[in-house]
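Asks: just to be clear, the model below is a prediction. Sequence and coordinates:
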Amino acid sequence: MPTLRLLSAAALLTLAASASASSFLVTTDAIVGALKATSDLTSDATGSLRNNKIVREARDDAASFVASEGAIRGVKLESAFDAIRQQAPQLQASDAQLAQAILAI
């Protein structure tokens, strides 16, 4: 009888480890898939914005905006904000974040 219990316990531990490993793989695959989708979306948005003339021309205004902590808002920067929000409405970014992104492009 003790041998049967020992074998049963070993079988249950093996099944539990197998279920845990496959659960880990499914969770990992889901996280990696979500990160890839986010990365692809961000790459598409920044790639098209990098080629946008309005956004490129707003760099000086963006620098002034960031340096003044939002006090200086140039016309070119406002146009760039409008263009970005029309082109990528899924981006939920503040003006400060957009200005910093313009500087990074």
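Replies: Perfect, thanks for sending it.

Asks: all contacts plus neighbour counts: C-alpha atoms, from now on.
Replies: Will do.

Asks: so the most centrally placed residue in the chain is in which element?
Replies: Computing the C-alpha centroid of the chain and ranking residues by C-alpha atoms, centre = their mean puts T38 first, at 4.6 Å. Here T38 sits within helix 2-50, counting by DSSP states H and E.

Asks: also this one, for the comparison:
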Amino acid sequence: MHLKKTLFASFLTLGMAGSACASSLVATTDTLLGAVAASAEALSDATSSLRDSKVVRAARDDAASFVASAGAIRGVRLEAALALIRGHAPELANTGDLQLAQAILSQ
């Protein structure tokens, strides 16, 4: 009988530890996703005034290629749009090209 209690206590402890790890993973994932969403929203707000720009609209295909290739394909129209965005929104000077390309695609 003592063995059964010990096994039951062991399984219960393992189950609780697994549950704690899963909860921690979910909390960490939620935090990271929230930070990414906030960053994307800030970029979208900063570039929304440029939405009607012909240069930015023309860069959508280049931005899609850039994002799909993880930065390997850089088009001339995308380069022009990135320069325009950074010129009009100096607070985005340190924002990565990939994030700005994703913001262009979200417009």
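Replies: Received, thanks. Just so it is clear, the structure is predicted and the values come from calculations on it, not from any experiment.

Asks: hmm, back to that, the residue nearest to the centre of the first structure matches what in the second structure?
Replies: Per TM-score structural alignment, the equivalent position to T38 of the first structure in the second structure is V36.

Asks: ok, now Q86 of the first structure?
Replies: Under the alignment (TM-score structural alignment), Q86 of the first structure pairs with P90 of the second structure.

Asks: quick check: its match vs Q102 of the second structure, distance?
Replies: Using C-alpha to C-alpha, to the nearest Å, P90 of the second structure is found at 18 Å from Q102 of the second structure.

Asks: which one's more surrounded, those two?
Replies: When P90 of the second structure and Q102 are compared for neighbours, Q102 comes out ahead with 18 against 11, by other C-alpha atoms under 10 Å.

Asks: elements contacting the helix or strand where the more buried one lies?
Replies: Under the criterion of DSSP H and E, Q102 of the second structure resides in helix 97-106. Here helix 97-106 of the second structure is seen to pack against helix 2-47, helix 60-68, helix 76-88 when contacts are counted using 3 or more C-alpha pairs under 8 Å, 6 or more residues apart in numbering; DSSP states H and E.
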